[in-house]
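Engineer: Curious how this folds, go ahead:
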Amino acid sequence: MYKTDEIIHLKKHEILEWPGDYTVLKGYVACKTAEHLVYFAKQGDTIMIPEHFSQGLLQFQVKEDTTLVSLPEEKPYVMLERRNVLKNRLMASLIMRVRFFSIPAKERLYVLLFQLGREIGIEAGTDCYIPDVLTQKEIGDYISCTREYLCTVRKQLMDEGWIDKGKGWKLLGWERWKSHWGDRFLEADNVLQNSEESLWIEPELRFHAGTSQK
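Structural biologist: Below you'll find the model as predicted:
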């Protein structure tokens, strides 16, 4: 890991530790809390690391060699508007995370794959390919199930025609994915779009999630 005045280069699995606003120039950054995925940022996305979250509540880990640019200080009203958007995005993602653990493990995998498709997916024809940034263990950990159960559910998704039978995660019929699973994100998206309200999380907030398998 090395840092210049504006450009930061991180190796795969390293953690972005400096509070501030950043734009991803290359690579993928996973925002996590309590070892649970909150959201992914890809090339062109902006992320914010607040001072009071640098103590461990949120963790920003790069999933491949990644380059970021530190955004400069701007006029107060410009920074406030930008940070409200980023704060609202985080709040919307945390709302989704709370809902996530109230549904069965099979549905959690559907929702996780749809989230990855929305955030970092690469559309190819009618399908959506998810870059190879998560191991099967990480996916199992994120949906709170064993490796064996994940393999079972993965086979079911293949048999049902939701994902390709090859290696990796290729979501077949991306429009079908959006029509079936997009409503899970509607309320969270409404929070994200409501930029006139000050939606934020108090420093003492601690995130807890259930861990049932099915």
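
Engineer: C-alpha only now, for contacts and for neighbours.
Structural biologist: Fine.

Engineer: got the contact list for stretch 116-124?
Structural biologist: Y39, F40, A41, K42, C128, Y129, I130, P131, L171, W174 (CA atoms under 8 Å, 6 or more residues apart in numbering).

Engineer: Mind giving me the ChimeraX command for buried ones among those residues?
Structural biologist: Buried residues among these (16 or more other CA atoms under 10 Å), as a ChimeraX selection:
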select :39,40,41,42,128,129,130,171,174
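
Engineer: List just the nearest of the contacts of stretch 116-124 to C151.
Structural biologist: C151 has its nearest neighbour among those in L171, at 16.1 Å by CA to CA.

Engineer: Tell me if I'm right that the closest one and V111 touch.
Structural biologist: No: when contacts are counted by CA atoms under 8 Å, L171 is not listed as touching V111 (11.9 Å).

Engineer: could you show me where the strands are in the chain, in order?
Structural biologist: 2-3, 7-10, 15-16, 20-26, 29-33, 36-41, 46-49, 59-62, 66-70, 122-124, 127-130, 169-171 (DSSP state E).

Engineer: right, so of the ones you listed, which gets closest to L192?
Structural biologist: Proximity to L192 (CA to CA) singles out strand 36-41 among the strands of the chain, at 13.3 Å.

Engineer: so the closest one versus strand 20-26, what angle?
Structural biologist: Angle, strand 36-41 to strand 20-26, by axes from the mean of the first three to the mean of the last three CA atoms, to 10 degrees: 70 degrees.

Engineer: same for strand 36-41, what does it pack against?
Structural biologist: Using 3 or more CA pairs under 8 Å, 6 or more residues apart in numbering; DSSP states H and E, the elements in contact with strand 36-41 are strand 29-33, helix 76-100, helix 105-120, helix 136-142.

Engineer: Return the most buried member of those.
Structural biologist: Among those, strand 29-33 has the highest mean neighbour count (mean count of other CA atoms under 10 Å), at a mean of 22.

Engineer: The structure of the following sequence is requested for comparison with the preceding one:
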Amino acid sequence: MQFEPWFWPEFFSALNETLYMVFAGLIISVLIGLPVGIILVITRENGILQNKIVFNILSVVINIFRSVPFIILMVAITPFTRFIVGTSIGTTAAIVPLVLYTAFYIARLVENSLLEVDAGTIELAEAMGATPWQIIWRFLLPEALSSLVLALTIATIGLIGASAMAGAVGGGGIGDLAITYGYNQFKTNIMIITVITLIVMVQVVQSIGNVVSKKIRRK
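Structural biologist: The predicted structure follows:
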């Protein structure tokens, strides 16, 4: 495939923007989603800190954000994005909707992973006199670690896809390159290379997640 001289500098700039959105978005999303997921588990019926009000409120909020397609969410929260980062256009601005989209998805994945932990483990911890905090950090999270790694792998792949969609509304990155030059200017070669790049990113993330999860299970 032949590319014009300007393409590769633009491509690597877009790639850096995508990596920035994915890594920054993932870190912030985990910092929000992990605690929320834990709260969902411990406050649910028969949880170690059962609280129906907290559980139901969080569950509804998560369902609301998970129900809205990312491209609509990104446009709908434009005023909020502008309030947080001072602008609604650009790579940094795209991180705000990316976090809202991914954090609550991670929360639900974390909830599912923690619920896979054998109830007998929790009963044993309680019989030993462990506090709720100790149960979470010394029993729940270690037992679910392998599953959590796979959950975060899935979330990261979803985040890569969402970051590409952010390009449709001025978010920058690989998606913006594909739409601006590949789609709007009918440059098939650019569209192909951007798609291949996203596929490679997903494959790398999935492979790393599988390897790390397998090593944790063996331990």
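
Engineer: Drop the TM-score for these two in here.
Structural biologist: The TM-score (TM-score structural alignment, normalised by the length of structure 1) is 0.30; 98 aligned residues with a CA RMSD of 5.0 Å.

Engineer: returning to that earlier point: would you format the contacts of stretch 116-124 of structure 1 as CSV with distance to Y142 of structure 1 included?
Structural biologist: Below are the contacts of stretch 116-124 of structure 1 laid out as CSV (distance: CA to CA, whole Å):
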residue, distance to Y142 of structure 1
Y39, 11
F40, 13
A41, 17
K42, 19
C128, 20
Y129, 19
I130, 16
P131, 17
L171, 18
W174, 22
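
Engineer: Show me the longest helix that occurs in structure 2.
Structural biologist: Counting residues, the longest helix in structure 2 under DSSP state H turns out to be helix 7-43.

Engineer: quick one on the thing from earlier: nearest to K87 of structure 1 among the strands of structure 1 would be which one?
Structural biologist: So among the strands of structure 1, strand 46-49 is nearest, using CA to CA, at 8.0 Å.

Engineer: Against which helices or strands is the longest helix of structure 2 packed?
Structural biologist: helix 52-67, helix 91-115, helix 141-166, helix 173-177.

Engineer: Looking at the contacts of stretch 116-124 of structure 1, spot the one nearest N190 of structure 1.
Structural biologist: Once CA to CA is applied, the member of these that ends up nearest N190 of structure 1 is Y39, at 16.6 Å.

Engineer: what's the closest non-adjacent residue to that closest one?
Structural biologist: C31 (5.4 Å; CA to CA, 6 or more residues apart in numbering).

Engineer: now the one you found: how far from I47 of structure 1?
Structural biologist: 9 Å (CA to CA, to the nearest Å).

Engineer: shared neighbours of those two, anything?
Structural biologist: A41.

Engineer: now what about stretch 203-213 of structure 2, what contacts it?
Structural biologist: By CA under 8 Å, 6+ apart, the list of residues contacting stretch 203-213 of structure 2 from outside reads L145, S146, S147, V149, L150, T153, I154, T156, I157.

Engineer: The third one: how many residues sit nearby?
Structural biologist: Using other CA atoms under 10 Å as the criterion, S147 of structure 2 is surrounded by 23 other residues.

Engineer: tell me the contacts of the nearest residue to it once chain neighbours are set aside?
Structural biologist: Leaving aside its sequence neighbours, S147 of structure 2 sits nearest to S113 (CA to CA, 6+ apart; 5.6 Å). Contacts of S113 of structure 2 were listed using CA under 8 Å, 6+ apart, and they are A144, S147, L148, A151.

Engineer: closest one to I139 of structure 1 among the strands of structure 1?
Structural biologist: The closest of these to I139 of structure 1 is strand 36-41. By CA to CA, the value is 9.3 Å.

Engineer: what's next to that closest one, contact-wise?
Structural biologist: By CA under 8 Å, 6+ apart, strand 36-41 of structure 1 touches 24, 28-32, 47, 90, 93-94, 97, 115-116, 119-120, 141-142.

Engineer: Kindly recompute the last result at 7 Å.
Structural biologist: Residues outside strand 36-41 of structure 1 that contact it (CA atoms under 7 Å, 6 or more residues apart in numbering) are Y28, V29, A30, C31, K32, S93, L94, R97, E119, I120, Y142.

Engineer: Stretch 14-23 of structure 2 now?
Structural biologist: Stretch 14-23 of structure 2 is contacted from outside by T91, I95, L159, I160, S163, G172, G173, I174, L177, using CA under 7 Å, 6+ apart.
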